[in-house]
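Asker: model this:
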Amino acid sequence: MDAILKPIGSQVEAEVSSKPVARPSREDAEAAVRTLLAWVGDDPDREGLVDTPKRFVKAYKEIFGGYFEDPAEHLKRTFEEVGGYDDIILVRDIPFHSHCEHHVLPFDGHAHIAYYPSGGVVGLSKIARVVDIFAKRLQTQENLTAQIVSAIDEHLSPRGIAVMLEAEHKCMSMRGIRKEGVSTVTTQFTGVFRDDPAEQVRFMTLVRGGR
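Answerer: I've put the predicted structure just below:
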């Protein structure tokens, strides 16, 4: 019986697909790669390509590993011994690599994430892990931004969240309009950041500080 692929994590199954997806076998995936190699006009049986389907599938398993991780596992442990600290926490310049769901081409950039704790705080590396989990799925930058906010909000319940993503998309530079060096910026604010424009200014100032 075919395995059923059920993406896990904050609202992910509903956002990725309205129903479970039957996952093809590794052999099926490798055969599909052979078909694509032949379709572009090359010989899948030549020396340089004969092992490419295996390598391709192995690489895809790593590149899209976020489908098999749950951000809740990284956000469930918090620390309350912070000396009464209740001000902004900002993790800046988190690098990420993702793939556009429209052309399966890379987009790369940096995430800046801030929150006002309402109780405990989470380990700083866990914020970066959340970015990686959602980035390692087929994405749009807008959806990636919203998923990061949703996961943090659901599991930490902070008084406010601010997220900004800056990225360059290969689907714009490698094909179509072919414009190099174009950056796309997305932001989303909740709680005190959404309600108070001064907090948004503070966030942007901290993100851009020293630049």
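
Asker: Going by C-alpha atoms from here, please, whenever you check contacts or count neighbours.
Answerer: Fine.

Asker: What segments of this structure are helices?
Answerer: Using DSSP state H, the helices of the chain run over 12-16, 26-39, 52-63, 72-75, 124-135, 141-156, 170-173, 191-195, 197-208.

Asker: Look up how far Pro53 lies from Leu36.
Answerer: Per CA to CA, to the nearest Å, Leu36 is found 10 Å from Pro53.

Asker: Identify the residue nearest His169 in space, chain neighbours excluded?
Answerer: Phe107 (4.2 Å; CA to CA, 6 or more residues apart in numbering).

Asker: Run a quick neighbour tally on that neighbour.
Answerer: 22 (other CA atoms under 10 Å).

Asker: you'd agree it is up against Ala135?
Answerer: No - applying CA atoms under 8 Å, one finds Phe107 not in contact with Ala135, separated by 9.5 Å.

Asker: since we're on Ser125, how many residues are nearby?
Answerer: Using other CA under 10 Å, Ser125 has 11 other residues around it.

Asker: run this one through as well so I can compare:
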Amino acid sequence: MHADSDDALLPGWYDSFNRMVLSHPESDIIYFENDSDTLPHNTLIEKYFDKQSNKNDCLDFGLRVTVPWGRVYKTNFIKENDIWFDELSKASDVYHGVNTFLKAKKISLSTSKIYHYYVHEGNISANFTKETWEDFKYVMYRKGDLVNAYLKQNNLNYRHYGTYLLKQGIEGKVGFKEIVSCLIGIKKHHMAIFPSFSQLASYLKKSK
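Answerer: Purely as a prediction, here's the structure:
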């Protein structure tokens, strides 16, 4: 189990942790909720809670919840698949999070809250530099290729977006030329830029 040095485990976390581990010995990964309202984790866990018996029914969950904290891994699963973190200035956990999800034979979701995620200005993810931008592009492009290979291998359809990368570039004011290059890179690495009609309709319906 991983935890960031500036975060905290909630009181009673071990009881929830131990109960889930003992009752789900077949799971390679167990995901828990956290007490932060700034992230989509809890909403996605609750949305896909009834579909967790089939990992491929939870693709949207596994490809969006990529941080390593707030979950527990089976040690042998990590060792046998030789999974490591990237040594990067930003998003070093994204590929790890997606790779573990796609390689896991069985996952479990828990609505127990065991983790507190702190948001503050000192977070690495909140800082934008040329180095972090280049590293972020590298990670997202690799993620796109990894997801595409998995979808093809398992004959699955999933609209994998690269818009978050584009959003980061625009907010970081990387310039027009870099944004155009980013658009080309997103397409090249098998990610979508625009939402489907059904997703757009769903968004418009919620916003009314």
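
Asker: I'd like the TM-score for the two structures, please.
Answerer: Superposed pair, TM-score by TM-score structural alignment, normalised by the length of structure 2: 0.28. Supporting alignment: 99 aligned residues with a CA RMSD of 5.6 Å.

Asker: so what sits against both of Phe107 and Ala135 of structure 1?
Answerer: 97-99 (CA atoms under 8 Å, 6 or more residues apart in numbering).

Asker: And those, which is closest to Leu90 of structure 1?
Answerer: His97 (20.2 Å; CA to CA).

Asker: Contacts only, for the closest residue to that closest one other than its chain neighbours.
Answerer: Excluding the flanking residues, the one nearest His97 of structure 1 by CA to CA, 6+ apart is Asp108, at 4.6 Å. Counting by CA under 8 Å, 6+ apart, Asp108 of structure 1 touches 95-98, 167-169.

Asker: any idea how far Asn76 of structure 2 lies from Phe101 of structure 2?
Answerer: 15 Å.

Asker: I misspoke; the intended subject was Lys187 of structure 2.
Answerer: Applying CA to CA to Lys187 of structure 2 and Phe101 of structure 2 gives a distance of 23 Å.

Asker: picking that back up, of the contacts of Asp108 of structure 1, which is the most crowded?
Answerer: Counting by other CA under 10 Å, top hit in the contacts of Asp108 of structure 1: Ser98 with 27 neighbours.

Asker: ok, the closest residue to Glu30 of structure 1 other than its chain neighbours - how many residues close by?
Answerer: Nearest residue to Glu30 of structure 1, sequence neighbours excluded (CA to CA, 6+ apart): Pro53, at 4.8 Å. By the criterion of other CA under 10 Å, Pro53 of structure 1 has 22 neighbours.

Asker: Pro53 of structure 1 touches Thr35, doesn't it?
Answerer: No - counting by CA under 8 Å, Pro53 of structure 1 does not reach Thr35; the two are 9.7 Å apart.

Asker: OK, contacts around Ala167 of structure 1?
Answerer: Applying CA under 8 Å, 6+ apart, the residues near Ala167 of structure 1 are 107-110, 183-185.
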